[in-house]
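Student: Any chance you can model this:
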Amino acid sequence: MLLKTFGWSFAITVLGLGLAGVLWGWQGLAIVGILSILEISLSFDNAVINAGILRKMNAFWQKIFLTVGILVAVFGMRLVFPVVIVAITAKLGPIEAVDLAVNNKAHYEELVTSAHPAIAAFGGIFLLMIFLDFIFEERDYKWLGWIEKPLARIGKLDTLSIIVALVALLVSALTVATNVAHGGGDKTTTVLLSGIGGLVTYLVVGGISGYFEGRLEDDDAEDGADEDGADAGKGADAAPVQKKGGASAVGLAGKAAFFMFLYLEVIDASFSFDGVIGAFAITNDIFAMALGLGIGAMYIRSLTVFLVRKGTLDDYVYLEHGAHYAIGALGVILLVTIKYEINEVVTGLVGVVLIALSFGSSVLRNRREGKPGQESSAKSEVTSGV
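Tutor: Predicted structure coming up:
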């Protein structure tokens, strides 16, 4: 199971480190290794969130996530994205931007860093919306009940997440964006527009995927009711009822999976923002950066599939809570970094600590239930884990 899931990650690691050693020597090998570890530590909570979504998909879409998804993650976000940012901010053509990245690395790094306020506002608001929608929703399992119970009650107001996110964006624009460290000057307008862009992206992609997922669940419920009714009317000799809609039901499932896949990719992009910016503290070589962060991204994807196949989120029910709290913290950190420098080690440790605490609470909960690592049928609701 372990080798099957992480086999490609191990192979890519060997090839990537070998390539780094050949191209840049021992120093390049060390840089790529450090970047890989940086990406894994920053994005571990991303794997838990992805697993919560990916487990709703079939094996085909899980493979798409590991193949097409990793291409988007490595080449799109870790290699193409910084170049596109430079092209937009410096008003250069794609060829000129690539030439700048290869032949004038110091200026390239300066341009990418100057775009940080816009990147941080977009990613911070997007991640904050994920956290807010989670924390304001009524759930069977509550990790920090003293926080989650009252928030779930006031969360019945549908637009509350949007209101809180807009308030956070407004506060950021009027405080940390007025005199930023990256590029200098007043970035209020940039932060406001980028933050609204992150909010709109979340609402569009998340809303469409949620719509198709809801339609699919409704159709499944109707089909189940039709089958029960047919079986009751025909007795023991009743033949199985054909699923209503036939091919259209399959098409609906495909649409739901497709938009959920897009949602996953946008989440991954938001998580990668801090990794890409933080990588410049280690190197300004875009190819070494893409190689190191790409290896880390591959492990995160393999870990996501591993969590799905092992049913870890079902066995340890507070893991999703810890990951979402980590997402909320990362969203706030991104907004703060519009003006202030925060070490990537701090960012990574926040996520690791929150997930470790939620995992420990899950273990204690399972021991109390008498079934370590398994869901208990004795209780349908757990109100507090800590």
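
Student: hey, let's count contacts and neighbours off CA atoms from now on
Tutor: OK.

Student: Show the contacting residues for residue 62.
Tutor: Listed by C-alpha atoms under 8 Å, 6 or more residues apart in numbering, the contact set of residue 62 reads 54, 305.

Student: ok, then the element right after the one helix or strand it maps to?
Tutor: Using DSSP states H and E, the element containing residue 62 is helix 59-71. Remark: after helix 59-71, the chain's next helix or strand is helix 81-89, criterion DSSP H and E.

Student: Here is the second sequence; please produce its structure so I can put it next to the first one:
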Amino acid sequence: MFLKTFGWSLVITAIALAIALVYGGPAGLAIAAILGILEISLSFDNAVVNARILEKMSAFWQRIFLTVGILIAVLGMRILFPLLIVAVTARLNPVEAIRLALEKGSIETPGSYAYILQDAHPQIAAFGGIFLLMIFLDFMFEEREIRWLSVLEKPLARIGRLNAASLVVGLLALVVASLAAGDKQAIVLLAGILGMVLYFLVNGLGALFEVDDADDDGEIDADEVDKRAGVISGSTTRGVGKVVGRAAFLLFLYLEVIDASFSFDGVIGAFAITSDPILIALGLGLIGAIFVRSLTVFLVRQGTLDEFEYLDHGAHWAIGALAVILLITITTEVSEVITGLIGVVFIAAAFISSIVRNKRSRSTSDESVTVGV
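Tutor: As a prediction, this is how the structure comes out:
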């Protein structure tokens, strides 16, 4: 199972490292490897959330996520997105933006590719941070039978009883972030609002299309429609059939938006290591992004999320932490080590807690059987 799932990732990683070695020598090899590790460490929580959504999709749409989705992740987010940001910010045409990128100017040099991208960080962080924050809030504000950090999740669930609680909290967070942004208040506020609008748009359309598709097929009753309406936001995770058609397409788009939001910090953080766009594409894209895809598939095929039920919670706490970090980085620099490790810490803690819970459940079951006998 491991080689079947990760085989292509290992092959592509070897090819990417070989290209990095030829292109940049031993230093280039080391940088590409570091960037790949950085992207993987930043994306553990991304893989868990992706897996929970991907397991609801048909085999066809899972393949689309692993083929077209990889092209979008590598070519779109790790290569074209930074170029687009620089082109728009510096008012350059695409050819000039590419030329500027290939100059490999230092992040400290005004007018360089890395400098312009770093200067655009506040609005990028506001967009991605608010989008991820809405995912976290909608998950935590939902009433759940299973809770991990009960001391925190119970009060959050009570807050969630208020109408539009996630919207209110998200707007308050955005206002605070924008007020601290100095002369970039307006652009930060606009970017955050766009991130929020995109979240509600994709989430709402996904629920609408899923219900429409299900009604057309005549497969579910009214109670099941209510359950399916929460698939995208993560409020419903088990007991739902595979989605197809427009619903699956919206889920696919949602996955790509999540991946984009998670990649913001990695793309920006990469320029603290190197300003070479080729090495960034090799490390973040060909190594990191593809390994995250393979990890997502592994979690789906192994049924890991159903076996270790706290992983969902750990992933969403990691998302919440990353969202807060992104909003903080609008005004204050945060070490990539903290950003990279916080997701791993939450996932590891949730995994260990799940193992303990499973052992207790088995012990209770064994005791019940013994008493019954």
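
Student: quick revisit: average offset of the helix holding residue 62 of structure 1 relative to structure 2?
Tutor: Superposing on structure 2 places helix 59-71 of structure 1 at an average distance of 0.8 Å from its equivalents, by mean C-alpha distance after the TM-score superposition for structure 1.

Student: Near the aligned partner of residue 262 of structure 1 in structure 2, how many other residues are there?
Tutor: Across the two structures, residue 262 of structure 1 finds its equivalent in residue 253 of structure 2, going by TM-score structural alignment. When counting by other C-alpha atoms under 10 Å, one arrives at 16 neighbours for residue 253 of structure 2.

Student: same question, residue 338 of structure 1
Tutor: The number of residues packed around residue 338 of structure 1, counting by other C-alpha under 10 Å, is 28.

Student: and the residue lying closest to it once chain neighbours are set aside, which of the three is it?
Tutor: Among residues not flanking residue 338 of structure 1 along the chain, residue 117 sits closest, at 4.8 Å (C-alpha to C-alpha, 6 or more residues apart in numbering). Under DSSP: H, G, I helix; E, B strand; the rest coil, the three-state class of residue 117 of structure 1 is helix.

Student: and what of residue 207 of structure 2?
Tutor: The three-state assignment at residue 207 of structure 2 reads helix, by three-state DSSP.

Student: which residue lines up with it in structure 1?
Tutor: So, by TM-score structural alignment, residue 207 of structure 2 is matched to residue 210.

Student: any idea how far its match is from residue 47 of structure 1?
Tutor: Taking C-alpha to C-alpha, to the nearest Å as the criterion, residue 210 of structure 1 is separated from residue 47 of structure 1 by 20 Å.

Student: who's more crowded, the two?
Tutor: More neighbours surround residue 47 than the other of residue 210 of structure 1 and residue 47, with 24 against 17 (other C-alpha under 10 Å).

Student: list the contacts for the more buried one?
Tutor: If a contact means C-alpha under 8 Å, 6+ apart, then residue 47 of structure 1 has 300, 301, 303, 304 as its contacts.

Student: Which position in structure 2 pairs with the first one?
Tutor: Pointing back at residue 300 of structure 1 there. The equivalent of residue 300 of structure 1 in structure 2 is residue 292 (alignment by TM-score structural alignment).
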